[in-house]
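Participant: Any chance you can model this:
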Amino acid sequence: MEDIKLKLGKGGLILAAMGIISIILSIFNYNIRLLAWVDAWGNTMGWVIRILLILGGGALFLFFGREEDDEA
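Facilitator: Purely as a prediction, here's the structure:
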């Protein structure tokens, strides 16, 4: 069970990083190939999806990304 939590945390970190990189690259009219579909619904929806990637990925990392300390 612990292994699944760590994988979810790492996946969340990757999602958040992709959202941040996508925002930075969109300023220069570039995009990550994996996230090219984001702007298919328009500029505003593209920004909403990028922000949701950051928030969702950050939440996954916050809740599942760290190993819990055993208090024995």
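
Participant: switch to C-alpha atoms for all contacts and neighbour counts from now on
Facilitator: Fine.

Participant: which is the next helix or strand following the host helix or strand of L25?
Facilitator: For L25, the enclosing helix or strand under DSSP states H and E is helix 2-27. The C-terminal neighbour of helix 2-27 among helices and strands, as given by DSSP H and E, is helix 43-64.

Participant: Before we compare anything, build this one as well:
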Amino acid sequence: MKNFGGFLALLGIAAIVMNYLDRVPRLLMWIYNWGDNVAWGIKIGLVVVGGALYFLGPKEDEVAEEASEPTDVKEE
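Facilitator: All right, here's what the predicted structure looks like:
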């Protein structure tokens, strides 16, 4: 989830910065159909949700350890 959250946050920040340069990422071109206020809300939402996923998601080491640990199987 950290990778996806980082991507969302980076996309939101890039959209905010590129807005000031009069450029819009193609992936976010549709948000301007509803006006500037809604577009700003979506961009800020991307940064907030992406940051939350990044900081609250499990660390990559924890995910790798859980996958490599053997399960306890009782032998009879």
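
Participant: Just give the TM-score of the two.
Facilitator: Their TM-score after superposition, calculated using TM-score structural alignment, normalised by the length of the first structure, is reported as 0.78; 62 aligned residues with a C-alpha RMSD of 1.5 Å.

Participant: ok, back up a step: tell me how far the helix holding L25 of the first structure lies from the chain's centre.
Facilitator: 3 Å (C-alpha atoms, centre = their mean, to the nearest Å).

Participant: Would you mark the buried spots in that helix?
Facilitator: Residues of helix 2-27 of the first structure classed as buried under the neighbour-count rule (16 or more other C-alpha atoms under 10 Å) are 5-6, 8-20, 22-23.

Participant: Stretch 39-53 of the first structure too?
Facilitator: Within stretch 39-53 of the first structure, the residues that count as buried by 16+ other C-alpha under 10 Å are 39, 46-47, 50-51, 53.

Participant: coming back round to it: give me the angle between the helix holding L25 of the first structure and helix 43-64.
Facilitator: An angle of 150 degrees separates the directions of helix 2-27 of the first structure and helix 43-64 when computed by axes from the mean of the first three to the mean of the last three C-alpha atoms, to 10 degrees.

Participant: which other helices and strands contact helix 2-27 of the first structure?
Facilitator: The helices and strands touching helix 2-27 of the first structure, judged by 3 or more C-alpha pairs under 8 Å, 6 or more residues apart in numbering; DSSP states H and E, are helix 43-64.

Participant: Which residue numbers in the second structure does the helix it packs on align to?
Facilitator: With the alignment judged by TM-score structural alignment, the segment of the second structure matched to helix 43-64 of the first structure spans residues 36-57.

Participant: quick one: that stretch to chain centroid distance?
Facilitator: Stretch 36-57 of the second structure has its C-alpha centroid displaced from the chain centroid by 8 Å (C-alpha atoms, centre = their mean).
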